[in-house]
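Peer 1: the sequence and its predicted three-dimensional model are supplied below.
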Amino acid sequence: MRTMKLFASCLVMGALALSAVAQPEKPASDRPSQPPAGDRPPGDAPRPRMGMPALSPEKAKAAWEAQAKGVAAGLGLDETKTNAVVKAYTDSRVSHNQATEKLRKERRDAGGGGGGGPDAMADMRKKAEEMLKGEREKLEKALAASLSAEQVTKAMEPLGTFNPQWDVLTDTVSGFGLDSTKAADASKALQEYVVAMGKGRNSEDRDAARAAMQEARKSMLETMKGLLTEEQNKKFTAAVNGGRGRGDGPGPGGGGEDPAPRRRPGSGGG
């Protein structure tokens, strides 16, 4: 359990570190229209991770709503409960982004990557772990206000991942204008993917985790291939690969982290 908790916190720390990596400049016409970071209200949209395109606040919000509606549809919820899930989830994504931005700022103020020594890094990992746990608990409580315990458990599997790659893939699929049947199948495939990726990261077996996550990616791509045109599939595969086009590698792997746990020096077994 100690190894799993450390690993979970390391994932969040990795996200904080990746946010500091400079992204290649895009032409002004290709960049989302956003105010400077210092002027943009925190939580409006997730920051892109390395190799992932940025989503404007409007597109991010639309992706969150689509994700929540897809989960609600899978649970067979009526309109009232669906709207409640959408609100709970979109609020939680804003809250999670604000909390993550606060940790980023704290990390920068403490000296950035590696600054402050091992004790400072251990403290930051603990804070990251506590933040993630707290944000998930808040979402779970909000969902419980309108859903049964069983429905909350099922909804939390994908929604509780706070997965930014899911946002990008959802936005990509939304742009294809699929019919309702294909859109529902695509939503289900993406949900299964992010759930599998999350479970893979909780494995203490690095090789097993990598194999499981690559299999999840392969399964998702195969399903989507059957739903999309050839051109749409090329665009979707490029999005999965972080904008790098077709490839056989694991790609960003559900948000930019390595598809399997990295053993940190002094972290013990895993």
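Peer 2: Here it is on my side, so go on.
Peer 1: use CA for all of it now, contacts and neighbours both
Peer 2: Noted.
Peer 1: could you check how far K102 is from H96?
Peer 2: 10 Å (Cα to Cα, to the nearest Å).
Peer 1: out of these two, which sits in the more crowded spot?
Peer 2: Neighbours per residue (other Cα atoms under 10 Å) separate K102 from H96, with H96 holding more: 23 against 13.
Peer 1: so that one: helix, strand or coil?
Peer 2: helix (DSSP: H, G, I helix; E, B strand; the rest coil).
Peer 1: next up, a second structure to put side by side with the first:
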Amino acid sequence: MNKFLFFLLFLAVTLGYLFDLDQVIARNFNPFNGIKQFYVETIVSVQTKTERYFNQTTQIESLQKENEELKNYKLQYLNSKNKLDNLLDTLDAPNSTTEQIKFTRVLSYVNFDNFTKVWLDLEKKDNSILGVISQEFAAGIVVNQDGKAKALLNGNEKCNYSIFIGENKAPGIIHATKDRQNLVAKYIPIWFDIKEGDEVITSGMDNIFFEGLKVGKVISIKKKQDIQEAIITPYAKVLKQKSFFVYKKIQNKKIKVKNLVIKDTKKEEDSKKKPTK
């Protein structure tokens, strides 16, 4: 029996050698081929994704820079449009003004316990108050402190600027609420009809902003004896911003407008026809 099994085993080895079965098995069932193929495919995939990532990063930086420039142009367009609309409503302009809109970055907080005060990368020498713009929204004001530009953002107790509310353009002054989450418009005359949902815009009456820049929407109204106040949810998310636009209105020399004199030609003709005594 043992001889017979030995004979069968010898026969199988001999036939395998004659027909190259060991090479066929090695070619088709070599486990290292699969590992090698997986390694090559993984390396190529990682390299492709890495190149795509760096290309996307470069493209994103380029698009962000282009987006900042477009925002600047859009703000200038809105400003020009508002100026033209206001010009149609009046016959003469006693003052000539120009505007500047500059892009600036946030350097740091002024105090670490108050996120509504930040230093800006902007030179500020005079005592004029400038407007802070976030995208298309009013975001606060800029003041001079020791030759440095300090931004007082929406929610700061010293951030005040004039606004209009609703279609009737009810005037008011922006102040901070106690929770610093919303804004409150104070000193609104009681005879103006305002309601919840009214949109709030800058009035431009204080020369800090131009007229028409969006601030937020009215969410509640408190009426007093002779004035009323409106709680406003602001559009600008100032605590998340690392850069802003700063608006400056520059007053030029006054332009004198000559008065037009319309002569009554009929009276002149009648006076000429009267006989002299």
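Peer 2: Noted; the coordinates are in hand. All values derive from a computational prediction rather than experimental measurement.
Peer 1: any idea what the TM-score comes out to?
Peer 2: The TM-score (TM-score structural alignment, normalised by the length of structure 1) is 0.23; 95 aligned residues with a Cα RMSD of 5.8 Å.
Peer 1: so A60 of structure 1 sits against D167, correct?
Peer 2: Yes: with contacts counted by Cα atoms under 8 Å, A60 of structure 1 reaches D167, the gap being 6.5 Å.
Peer 1: and these two? which has more neighbours close in?
Peer 2: D167 (25 against 22).
Peer 1: isn't that one up against E65?
Peer 2: No: at 10.1 Å, D167 of structure 1 does not count as touching E65 under the criterion of Cα under 8 Å.
Peer 1: scan structure 2 for its longest strand.
Peer 2: strand 95-111 (DSSP state E).
Peer 1: buried set for that one?
Peer 2: Residues 101, 103, 106, 109-110 are the ones in strand 95-111 of structure 2 that count as buried (16 or more other Cα atoms under 10 Å).
Peer 1: ok, so of those, who is nearest V24 of structure 2?
Peer 2: Among the buried residues of strand 95-111 of structure 2, V106 lies closest to V24 of structure 2 (Cα to Cα), at 70.2 Å.
Peer 1: excluding chain neighbours, give the residue nearest to that closest one in space.
Peer 2: Nearest non-adjacent residue to V106 of structure 2, counting by Cα to Cα, 6 or more residues apart in numbering: L120, 4.7 Å away.
Peer 1: now name the helix or strand holding the one you found.
Peer 2: Using DSSP states H and E, the element containing L120 of structure 2 is strand 114-123.
Peer 1: just checking, what packs against that strand?
Peer 2: For strand 114-123 of structure 2, the packing partners by 3 or more Cα pairs under 8 Å, 6 or more residues apart in numbering; DSSP states H and E come out as strand 95-111, strand 148-153.
Peer 1: flag every buried residue along that strand.
Peer 2: So strand 114-123 of structure 2, judged by 16+ other Cα under 10 Å, has buried residues 115-122.
Peer 1: out of those residues, which one sits closest to Q76 of structure 2?
Peer 2: Of all the buried residues of strand 114-123 of structure 2, Q76 of structure 2 sits closest to L122, with 19.4 Å by Cα to Cα.
Peer 1: before we move on, back to that, now the buried residues of strand 114-123 of structure 2 as JSON lines including distance to K222 of structure 2?
Peer 2: Compiled in JSON lines, the buried residues of strand 114-123 of structure 2 are given as follows (distance: Cα to Cα, whole Å):
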{"residue": "F115", "distance to K222 of structure 2": "28"}
{"residue": "T116", "distance to K222 of structure 2": "25"}
{"residue": "K117", "distance to K222 of structure 2": "28"}
{"residue": "V118", "distance to K222 of structure 2": "31"}
{"residue": "W119", "distance to K222 of structure 2": "34"}
{"residue": "L120", "distance to K222 of structure 2": "35"}
{"residue": "D121", "distance to K222 of structure 2": "39"}
{"residue": "L122", "distance to K222 of structure 2": "39"}
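Peer 1: list the contacts of N72 of structure 2.
Peer 2: Taking Cα atoms under 8 Å, 6 or more residues apart in numbering as the criterion, N72 of structure 2 is in contact with 101-103, 245.
Peer 1: just the residues you listed now: which is nearest L21 of structure 2?
Peer 2: For the contacts of N72 of structure 2, the nearest to L21 of structure 2 is F103 (76.4 Å; Cα to Cα).
Peer 1: which helix or strand contains the nearest residue to that closest one once chain neighbours are set aside?
Peer 2: Counting by Cα to Cα, 6+ apart, F245 is the residue found nearest to F103 of structure 2 once chain neighbours are left out, at 4.5 Å. Per DSSP H and E, F245 of structure 2 falls inside strand 243-254.
Peer 1: now K182 of structure 1
Peer 2: Per DSSP H and E, K182 of structure 1 falls inside helix 180-201.
Peer 1: what helices or strands is that helix leaning on?
Peer 2: By 3+ Cα pairs under 8 Å, 6+ apart, helix 180-201 of structure 1 packs against helix 57-74, helix 149-159, helix 164-174, helix 206-225.
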